[in-house]
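Q: the following block contains a protein sequence and its predicted model.
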Amino acid sequence: MKLIRFGEKNDERPGVIDSNGKIRDLSSYFQDYDKAFFLSDGLEKIKRLNYKSAPVIDEPVRIAPPIANVGKFICVGLNYADHAAESGMDVPDEPVLFMKATSSIVGPNDAVVLPPDSEKSDWEVELGVIIGKEAKYVSEEDAMDYVAGFCLINDLSERTYQLEKGGQWCKGKGCDTFAPMGPFMATADEVKEPNNLHIWLEVNGEIKQNGNTNTMVFTVPFLVHYISQFMSLQPGDVISTGTPPGVGLGMTPPQYLKEGDEMRLGIEGLGEQVQKVERYKK
């Protein structure tokens, strides 16, 4: 299944994409796709639901992030060896983890708004993992039992904030609008090989990133297992699994986003995003 949320900000509704690619409105069955949805066995309820009779959304609508009220947004740094190299950093012996502010989450086609003084904002296409039930000290072998599904994420980064202002990476990762998610969550049964998906991003029509999740240093099952040793993963939590090479930081000379740019990105089986770049006006 492909679960989708749609509607204007603060008025989003849950839906599903049917076999004809149409959005079906499920708001009469479910309040939203959030922690409570997963805890109440919502995925199984949708599977049993004859949603072919649910209303079709024919008019153009804003596509929202596929999950509401994300509890934790956990990111994995340097998880592609070639991206670590272009960043001038060593491939880590263990996953590098950091948090991204949940207030950075926006819809897949919402505008990306650069901070007023941003000079080094960068793109990062990533595979997102959505947790479906509490995972605490789980084994790598059992890890996929805790995954509800997958989605596309653009993990934007302000490199000055991230790398030149001391402390942890969260300063450069948590800016408002720096985490477009969606357009939908594909349930785990639809993504047979999460570690073998084409992943790409272009800026102004020029391909910048063009890779495959099979070059990840640490696989999805290992990451779920690993992170669960340090914190419990709750339903609706999101793990962003790292980016392939081709970010602006790694180019010679470096290239960064500017007002008026357009990003387009996608992952095999998980749809596409398009974002216009704006600058915050004080």
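A: Good, I have the coordinates.

Q: only C-alpha atoms from now on, for both contacts and neighbour counts.
A: Noted.

Q: and the helices in the stretch 51-200 of the chain?
A: For the stretch 51-200 of the chain, the helices defined by DSSP state H, counting those that start in this stretch cover 81-86, 159-163, 170-173.

Q: and the first one, what's buried?
A: It refers to helix 81-86. Neighbour-count burial for helix 81-86, counted by 16 or more other CA atoms under 10 Å, picks out Ala81, Asp82, His83, Ala84, Glu86.

Q: contacts only, for the fourth one.
A: In this case it means Ala84. Leu78, Asp90, Val91 (CA atoms under 8 Å, 6 or more residues apart in numbering).

Q: all strands for the stretch 1-150 of the chain, in order.
A: Using DSSP state E, counting those that start in this stretch, the strands of the stretch 1-150 of the chain run over 2-6, 13-17, 23-25, 56-57, 63-64, 73-77, 96-99, 105-106, 112-114, 121-122, 125-131, 147-154.

Q: go ahead and name everything in contact with stretch 1-12.
A: Stretch 1-12 is contacted by residues 13-18, 23, 33, 61-67, 182-187, 190 when judged by CA under 8 Å, 6+ apart.

Q: again, but for stretch 40-58
A: Against stretch 40-58 from outside (CA under 8 Å, 6+ apart): Asp18, Lys22, Ile23, Arg24, Asp25, Leu26, Phe37.

Q: dropping in the other structure now:
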Amino acid sequence: MKLVSFEAQGAESFGIVRDGGVIDLGRGRLGPEISSLREALAAGCEARLREIARQAQPDLDLDGLRLLPPIPRPEKIICVGVNYGKRNEEYKDGTPPPKYPSVFPRFPGSLVGHGAPLLRPPESQQLDYEGEIAIVIGRPGRRIAVADAHRHIAGLSCLNEGTVRDWVRHGKFNVTQGKNFDASGSMGPWLVTADEFDGYDKLEVITRVNGEQRQRDTTANLMFPFDFLIHYISTWTTLQSGDVISTGTPIGAGVRFDPPRFLQAGDRVEVEVPGIGVLANVVADEREADHA
């Protein structure tokens, strides 16, 4: 089941993608108190959503909607750095594989939905791409055991963890600045529910820029798999419904080329995860977008 958040006629809503259309759930179908996908997950509406998906017909054309990140305003977006095995080797610093994951936050305003422009800020010429798989939490929890972690996954989405490379080096111990420029990354096009996946250890993530493949790897090569990430992160913070965990990017980001290949205005970036779909965005200079 594909669940999507969108804007139509100036109003936000959410729904189920089916047969090229969307079953709009913002019309009280789940009760007057549920007006977003995050609220639906928190209320444990998965069974009701599956029932509606079987019985209802689309009432909106998907192509006519402005797609938002599946969870437009999560409480937390936690990103994992250097998680594919070859990424640690890519740094060429002679360090052994890490014992624990590196994590940092993103803020909701740093991500746009499928089809929206990625903004290259005027402060830097080093906007880069990072194709990733994002976990969306359904059932909340704290100190979640590895064996129970899969029960807390609502579904998965594609994520472009756009990064302003020179700004990640401003701080001695953090990368937060370069990871949080407004509209520098994206998520979507939708959330695919957990019941559509037969495990999470053989998922593929592919990134293309203007049709050229730049990244490709599978979750079989993760140093810290999904269940451990949920366990580790939930040890120190309560994971809430709708929280997002972005699970890391493969080798092949633009900064690693010689010379580096940073994104330019007009570039089209696609992040594909078979079983989820393709997240696509075109880069625009922020000043141009302000006057569009």
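A: Sure, I can see it. Note that the coordinates shown come from a computational prediction; the quantities given were computed from them, not determined experimentally.

Q: on that earlier part again, can I get the strands of the stretch 1-150 of the first structure in JSON lines with mean neighbour count and distance to Asp41 of the first structure?
A: As requested, the strands of the stretch 1-150 of the first structure are exported to JSON lines (neighbours: other CA atoms under 10 Å; distance: least, CA to CA, whole Å):
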{"stretch": "strand 2-6", "mean neighbour count": "25", "distance to Asp41 of the first structure": "14"}
{"stretch": "strand 13-17", "mean neighbour count": "24", "distance to Asp41 of the first structure": "15"}
{"stretch": "strand 23-25", "mean neighbour count": "22", "distance to Asp41 of the first structure": "19"}
{"stretch": "strand 56-57", "mean neighbour count": "15", "distance to Asp41 of the first structure": "24"}
{"stretch": "strand 63-64", "mean neighbour count": "26", "distance to Asp41 of the first structure": "22"}
{"stretch": "strand 73-77", "mean neighbour count": "21", "distance to Asp41 of the first structure": "22"}
{"stretch": "strand 96-99", "mean neighbour count": "16", "distance to Asp41 of the first structure": "27"}
{"stretch": "strand 105-106", "mean neighbour count": "25", "distance to Asp41 of the first structure": "24"}
{"stretch": "strand 112-114", "mean neighbour count": "24", "distance to Asp41 of the first structure": "34"}
{"stretch": "strand 121-122", "mean neighbour count": "22", "distance to Asp41 of the first structure": "38"}
{"stretch": "strand 125-131", "mean neighbour count": "27", "distance to Asp41 of the first structure": "13"}
{"stretch": "strand 147-154", "mean neighbour count": "28", "distance to Asp41 of the first structure": "11"}
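
Q: the ones you listed: which one's closest to Leu163 of the first structure?
A: Ranking the strands of the stretch 1-150 of the first structure by proximity to Leu163 of the first structure (CA to CA) places strand 121-122 first, at 11.7 Å.

Q: where in the second structure does that closest one fall?
A: Mapping strand 121-122 of the first structure onto the second structure (TM-score structural alignment) gives residues 127-128.

Q: quick one: the matching stretch to the first structure mean distance?
A: For stretch 127-128 of the second structure, the mean deviation from the first structure after alignment is 1.0 Å (mean CA distance after the TM-score superposition for the first structure).
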